[in-house]
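# predicted model follows, preceded by the sequence.
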Amino acid sequence: MKLIKYILGLAGAAVILSSCQKQLEDINKNPNESEQVQPDYLLTNGIKANVDTYWGTDAAMETSLLYVQYWAKIQYTDPDRYIPAATSVQAVWNNFYAQGVADFTKLIELGDTLHNPNYKAVGIIMRSWIFQVLTDFYGDIPYSQAAQIDKYLTPKYDAQKDVYLGLLAELKTASGLITPAANTIAGDILYNGDMNKWKKFANSLRLRIALRISDKEFAAAKAVFDEIGADDNNLIVSNSDNAQLVYQASPNQNPVAKNRETRNDYRISKSIVDKLNQLNDPRLPIYGAVPRDTNKIVGVTNGLATDSAARLGFNKTSDVGAVFTATAAPAVLFNASELLFIKAEAAQIGLLSGNAATLYAQAVTTSLKQYGVSDLNVTTYLAQPAVLYDAANYRKSIGEQKWLALFGDGLEGFAEWRRLDYPKLPAAYTGALGGKIPARMTYPSSEQALNGTNYKDAIGRQGADALTTRLWFDKE
């Protein structure tokens, strides 16, 4: 009898606890918050958060912009000496996977649920762009099993080759899903719902990736160029179609502008100032700012020791130009000059028909026009022997001008500099890599702790988890 009473008591307690839990759940419901994810809100937040990461401190200012010598540091110079902060390494990985891959995977699912293929297409395009950035930066990455935590708590790392080929297929699917005349979308702060421009972005990303793998997988690259390389109506060939997020006033300001509100430790690199001066390049006063105490733009050598950099003086060295540091300055993900450089190189190496020199001149012109350079100055610039296209050394011609055209876009500039091996940059003055420049970013320490088996498989296949390990696309 006592046993029966005990069991009944437990059962009663369970009912009471269950009732209390249900009451707490009801009490804690926010009547003003939707229980269903809204695709427009998800899209807006997804674009803003991931462009902030791409253009922000950890992926750009403290790493890629320094490695490719667009920027330099005048304070706290360890990152410029190739000693990245562990927080930067971790933040890029975490933000792109948690705020990017996860959010856009959800948007893809919502596109199916809502029977709106345009949401699905945009989700695929943005997720593919993020994966492309991740593999460019780290190498082998979780891809095919990513954002499926219910199935894969510790996702495998896919080989970089497989990631690129997978992205080419996904972007082709996305382009085919787009229906410009129907299925409107909201929350699009990149292209304001213009699905024709999203199609151009998708196809331009396909050509970017195809060229990136062309040294290794020429046939696969050629198939992409054969399909869409000549279709200028569906490619970013005009600055009006550039994929860029135009920022607004605080708290939605450009992350570079936000950084300048509390810090003053970045300067334009001496390497790019020297090149712009050498070429009498009209972009010099656009890319750099004249310091208060001088009458000319003064770049800073990358990788100075902290005490040496500090002695140069804040008012005697040049910050980056206002085009990049203003509150509403746009963050560019893909510009028309890059697409034209892609086509020029493709024509040169047999991926695409066309005149490489003509396409190269169009690419340089488009970059200059992006910043409002006059037609007369464009003509004068292109006529210089140092700017004329050299088919015998096309990597130098394209590499140097593409590097200039991608100024400010640290991650893409860093990827293309590694692939083309131009311009020839000096290693950081007191760099920590024995005279070498980084060739990738190391994996965050959390991967070693939480996904150790797959992490070890990746470095066993790719090489040591070091800044100097060259990635698959970069190996000759």
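On my side now, so go ahead. Residues are numbered from 1 along each chain as shown.

# from here on, just use CA atoms for contacts and neighbour counts.
OK.

# after the lengthiest helix in the chain comes which helix or strand?
Under DSSP state H, the helix in the chain containing the largest number of residues is helix 2-27. Next along the chain after helix 2-27, taking DSSP states H and E as the criterion, comes helix 39-55.

# going along the chain, name the helices of the stretch 251-400 of the chain.
For the stretch 251-400 of the chain, applying DSSP state H, counting those that start in this stretch gives helices covering 255-260, 270-278, 284-287, 306-310, 322-325, 336-349, 356-370, 375-382, 394-405.

# return the most buried member of those helices.
helix 336-349 (a mean of 24; mean count of other Cα atoms under 10 Å).

# tell me the angle that helix makes with helix 394-405.
Compare the direction of helix 336-349 with that of helix 394-405 by axes from the mean of the first three to the mean of the last three Cα atoms, to 10 degrees and you get 180 degrees.

# please enumerate the strands of the stretch 151-300 of the chain.
Under the criterion DSSP state E, counting those that start in this stretch, the stretch 151-300 of the chain carries strands at the ranges 157-158, 243-246, 266-268.

# show residues contacting the last one.
Spelled out, it's strand 266-268. 70-75, 287-288, 298-300, 317-320 (Cα atoms under 8 Å, 6 or more residues apart in numbering).

# in the residues you listed, find the pair that's most separated.
Distance extremes for the contacts of strand 266-268: the farthest pair is Gln75 and Tyr287 at 20.3 Å, using Cα to Cα.

# included below, for side-by-side comparison, is a second structure:
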Amino acid sequence: MKKKLIYLFATSVMLLGGCKKGYLDINDNPNSSTNASSSLVLTGALNNTAATTTGNSIFYSFAALWMNYWAPTGGLSGFFEERTYNFTSNWSGSTVLWANLYNNLEDYYYIEPKAAAEGKPFYVAIAKTMKAWDYQYLVDFYGNIPYSQALQSTKYITPKYDKAQDIYEDLAKQLDSAANIFKANVGKVPSGDQTYDIFYKGDAAAWGRFANTIKLRLLLRQSEMPGRTAYIQAEIAKITANGLGYIGSGQSAKSNPGYLNSDGKQNPFYGNYGFTIAAIETPTAQHNYYLASDYGMNFLKVNNDPRLKQLYASINDNKGTTYVSIPWGPDPTADQKIDKVSSIGRALLKSPIQDQYIMADFESLFIQAEAAQRGLITGDPKALYQAAVNANFLYLGLTSASATNYMTNQDVANWDNNTDKIALIIKQKWVAMNGTNDIEPWIDYRRLELPADMPISTASGVTTKKIPVRMLYPQGEYNFNSANVSAEGAISQFTTRLFWDVK
């Protein structure tokens, strides 16, 4: 299968340490680069973040299935690991995520001291923020990882593994430092430096909100842990003191270096799941692979949710008039193909030059709504929740009036009609994150077991009826950092939980 061969090839190259980076990434090895300016490396690093996290196919190839947004077409015999949850340390989900994130971190490790030497504190703060972004996901995927000795090959050939909670606590400090640097540089970023920032175009206040929101997300991960409330409140007080706040409506973090409808330069999500650059619109292979899952579509149908026609196409790739889904897990049958089943919707695949969302405003607002409902931040949780739903409707090309009507007339979205506010927030967040960042709902499910009715795969090869709680360390670590990774003990994707997963 083409998808599997691509992943196998990519994994092999990454394990050899010579992975070819993407569009605008100018460094093969930032650790040995001494001449590139921090400006040039920054643009490539940010573009690489977009291409290897929220825009990358590996970010969706398992999480979109496990969270029942999409289901694989019956025209393929693959997806064994995704369908059965029975994967190994050689599985692309584990190996490619690890390689992509550490690869991206190399650039930010280069930028931070280089920018400091060049007298560019704004870039220093961006590097700190984006290192926290990458490391948070590495922890959320794997738990304990190389951190304090990571990416220092001249000093540490086999870096030790740091405790996941210790890493989280240090990331919180790094984000505080970044947010305070951003605050000090509001309105002071030179116009020449603004050009290289493909997220916020030199807007230091916007970057400060982004850093604060990443930190709030990091803290909220820990909200179910006994004895952690005082720590979380103390850390949130630091965000409050910073004064820049969090990402609000219309303030999404998103990337666009100048995407083009040409090979290798399309918006990465569109390039993976949309259409080729041919004059006649031709679906990519990935576009044909992923179809609508029953659970995801039926929730929208039953509750008259107008986002149905935005998140999914009608059958035959929008040439038909009906919306059809398939169950998650059963062994493939010939009729589970794009001509008979709904595919990924055009509100997610707007254009080859669309912005690549890193953190959408609606994700931030859902995070704030949950934090407010828990009493961790000030603010009206109902207002934050309604703003989140409204922002998602707008993102999908719908109107505020339709969002208001939905939240008023549909019990599943009506704040006042739901006694369990956290469950309501997480369910609507699950709807909204479809095709934007499917990893976050998987993390919410692990820490909260919500949505509570999330189906388990019914594939014949399922031996453990449980959605995995983590990734396995990649085989490359067992090959080249054996003593340190082996010291972590036996790892199971079903039972070796992360420190914040206590439900």
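Everything's here; your move. Because the structure is a prediction, the values reported are computed rather than measured.

# how about JSON lines for the helices of the stretch 251-400 of structure 1, with distance to Ala14 of structure 1 added?
As requested, the helices of the stretch 251-400 of structure 1 are exported to JSON lines (distance: least, Cα to Cα, whole Å):
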{"stretch": "helix 255-260", "distance to Ala14 of structure 1": "52"}
{"stretch": "helix 270-278", "distance to Ala14 of structure 1": "70"}
{"stretch": "helix 284-287", "distance to Ala14 of structure 1": "68"}
{"stretch": "helix 306-310", "distance to Ala14 of structure 1": "64"}
{"stretch": "helix 322-325", "distance to Ala14 of structure 1": "60"}
{"stretch": "helix 336-349", "distance to Ala14 of structure 1": "65"}
{"stretch": "helix 356-370", "distance to Ala14 of structure 1": "68"}
{"stretch": "helix 375-382", "distance to Ala14 of structure 1": "79"}
{"stretch": "helix 394-405", "distance to Ala14 of structure 1": "67"}
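
# count of neighbours near the corresponding residue of structure 2 for Thr87 of structure 1?
Aligned by TM-score structural alignment, Thr87 of structure 1 pairs with Ser92 of structure 2. The tally of other residues near Ser92 of structure 2 (other Cα atoms under 10 Å) stands at 23.

# measure Ser92 of structure 2 to Tyr445 of structure 2 for me?
Here the criterion is Cα to Cα, to the nearest Å. By it, Ser92 of structure 2 lies 22 Å from Tyr445 of structure 2.

# the top helix by length along structure 2: which residues count as buried?
The longest helix of structure 2 (DSSP H) is helix 92-118. Neighbour counts over helix 92-118 of structure 2 (16 or more other Cα atoms under 10 Å) mark 92-115 as buried.

# and it, what does it pack against?
Counting contacts by 3 or more Cα pairs under 8 Å, 6 or more residues apart in numbering; DSSP states H and E, helix 92-118 of structure 2 packs against helix 2-15, helix 38-52, helix 58-61, helix 121-142.

# follow-up on the earlier one: looking at the contacts of strand 266-268 of structure 1, spot the one nearest Gly229 of structure 1.
Ranked by distance to Gly229 of structure 1 (Cα to Cα), those are led by Tyr70 at 29.7 Å.

# can you pull out the helices in the stretch 101-250 of structure 2?
Secondary structure of the stretch 101-250 of structure 2 (DSSP H, counting those that start in this stretch): helices located at 121-142, 164-184, 191-194, 204-220, 229-242.

# now the fourth one on structure 1. Mean distance?
The superposed helix 204-220 of structure 2 is, by mean Cα distance after the TM-score superposition for structure 1, a mean 1.0 Å from where its aligned residues fall in structure 1.

# circling back: which of the contacts of strand 266-268 of structure 1 ranks first by neighbour count?
Highest neighbour count within the contacts of strand 266-268 of structure 1, by other Cα under 10 Å: Ala72, with 33 neighbours.

# tell me the secondary structure for it?
strand (DSSP: H, G, I helix; E, B strand; the rest coil).

# picking that back up, of the helices and strands packed on helix 92-118 of structure 2, which is nearest Ser351 of structure 2?
helix 38-52 (15.9 Å).

# distance from the chain centre to that closest one, please.
What separates the centre of helix 38-52 of structure 2 from the centre of its chain is 16 Å, taken as Cα atoms, centre = their mean, to the nearest Å.

# ok, average deviation of that helix from structure 1?
Taken over the aligned residues, the distance from helix 38-52 of structure 2 to structure 1 averages 1.4 Å (mean Cα distance after the TM-score superposition for structure 1).

# residue range for that helix in structure 1?
Mapped onto structure 1 using TM-score structural alignment, helix 38-52 of structure 2 spans residues 39-53.
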